[in-house]
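1. Could you work out the structure for the sequence below:
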Amino acid sequence: MIDLDDFTLAPREWDLVLTAIFYDRFGWHTRSEYEAFVYRYGFDLMNWPGYPVLADLRELMMVVWLGQQVPANRKSAEEFDRRMQSLRTGCGRQEWQPF
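-> Model (predicted):
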């Protein structure tokens, strides 16, 4: 097992936010993949009023984590710069690369 920092006993919204932003903001899932997920799970987080705030928080956490990798990895530094620019301008999330 890896990535236990995402393993929680918490509200479902926290558990679902990554799947939603991977589709909605980054384009890492197709529409049909996301719709199939929502159908099987039975809840679409993007219809929840708190989604934008939770998604912004999760994105920030992703960037902060990546920032910790910068000293050891040039690829991390390039991706960190891309993500910081995206957060500053509100544009370019589709250009984020999975890390």
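2. hey, let's count contacts and neighbours off CA atoms from now on
-> Will do.
3. other SSEs contacting the host helix or strand of L57?
-> In this assignment (DSSP states H and E), L57 forms part of helix 51-69. Applying 3 or more C-alpha pairs under 8 Å, 6 or more residues apart in numbering; DSSP states H and E, one finds that helix 51-69 contacts helix 12-24, helix 74-89.
4. Now the last one: buried residues?
-> It refers to helix 74-89. For helix 74-89, the neighbour count (16 or more other C-alpha atoms under 10 Å) marks 76-77, 79-80, 82-83, 86-87 as buried.
5. what does the shortest one give?
-> The neighbour-count check on helix 12-24 (16+ other C-alpha under 10 Å) flags 13-14, 16-18, 20-24 as buried.
6. Sequence B follows; please return its structure for comparison with A:
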Amino acid sequence: MIQLETELNPVQFTLPQGLIQGAPQHRNALHTPEGVVLRDWDTLAIGQPEWDLITIEVHCRRFGYGLPYEAFADEYGLDITLEPGYKTLAAIRELRMVTTNARKMHHAPETDTEVKRRVQGLRDNDTELRWHIL
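-> Next up, the predicted model:
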């Protein structure tokens, strides 16, 4: 964790600070005939849009959601995987996702195997390991 903090300090963000959703994920999107609308704004903040972008990239890569990430990046106009701080931001987001689920394991013991599998994947630096929804 200290290593990630040290790696984050020099990261230069490309985009200006702005309104971020905080948890842009598949389950927080409503698909309408007019397009996609984000919902679940309880983590709304002013911050770096790269945090929302890295979350979308991680969800596409780890869970394989619908639209390929490349199509999203083309439409958005910025591919977070090409940014200098990508690996650090992705590692922080993935660690947060794993620790959030690990913290809830006592309420959902059936998630034990998946959480342990994800932890091992992070230890092995397996950035392509598909995760199962918990």
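7. Looking at the buried residues of helix 12-24 of structure 1, spot the one nearest I2 of structure 1.
-> L18 (15.8 Å; C-alpha to C-alpha).
8. Quick check: the alignment partner in structure 2 of that closest one vs H107 of structure 2, distance?
-> By TM-score structural alignment, L18 of structure 1 lines up with T55 in structure 2. As judged by C-alpha to C-alpha, to the nearest Å, T55 of structure 2 and H107 of structure 2 stand 25 Å apart.
9. Now do the same for E70 of structure 2: its match in structure 1.
-> Structural alignment places E70 of structure 2 opposite E35 in structure 1 (criterion: TM-score structural alignment).
10. Distance check, that match against H29 of structure 1.
-> For E35 of structure 1, the distance to H29 of structure 1 - C-alpha to C-alpha - is 10 Å.
11. for K75 of structure 1, same thing?
-> 23 Å.
12. Over to T19 of structure 1?
-> Between T19 of structure 1 and H29 of structure 1 the distance is 8 Å, computed by C-alpha to C-alpha.
13. circling back: relative to structure 2, which residues correspond to the helix holding L57 of structure 1?
-> Counting by TM-score structural alignment, helix 51-69 of structure 1 falls onto residues 86-104 of structure 2.
14. hmm, who's touching the matching stretch?
-> Here stretch 86-104 of structure 2 makes contact (C-alpha atoms under 8 Å, 6 or more residues apart in numbering) with 4, 7-8, 51, 54-55, 58, 80-81, 111-112, 115, 118-119, 122, 134.
15. So which bits of that stretch are buried?
-> If you call a residue buried by 16+ other C-alpha under 10 Å, then stretch 86-104 of structure 2 has these buried ones: 86-95, 98, 101-102.
16. which residues touch the aligned residue in structure 2 for G90 of structure 1?
-> Per TM-score structural alignment, the equivalent position to G90 of structure 1 in structure 2 is N125. Applying C-alpha under 8 Å, 6+ apart to N125 of structure 2 gives no contacts.
17. mind redoing it with 10 Å?
-> 91, 119 (C-alpha atoms under 10 Å, 6 or more residues apart in numbering).
18. quick one: it from T113 of structure 2, how far?
-> 18 Å.
19. Ok, V119 of structure 2 next?
-> V119 of structure 2 is 10 Å from T113 of structure 2, by C-alpha to C-alpha.
20. same check, this time on L8 of structure 2
-> Distance from L8 of structure 2 to T113 of structure 2, by C-alpha to C-alpha: 30 Å.
21. For burial, what's the neighbour tally of the nearest residue to G121 of structure 2 once chain neighbours are set aside?
-> Once flanking residues are discounted, G121 of structure 2 sits nearest to L129: 6.6 Å by C-alpha to C-alpha, 6 or more residues apart in numbering. L129 of structure 2 has 15 neighbours, counted by other C-alpha atoms under 10 Å.
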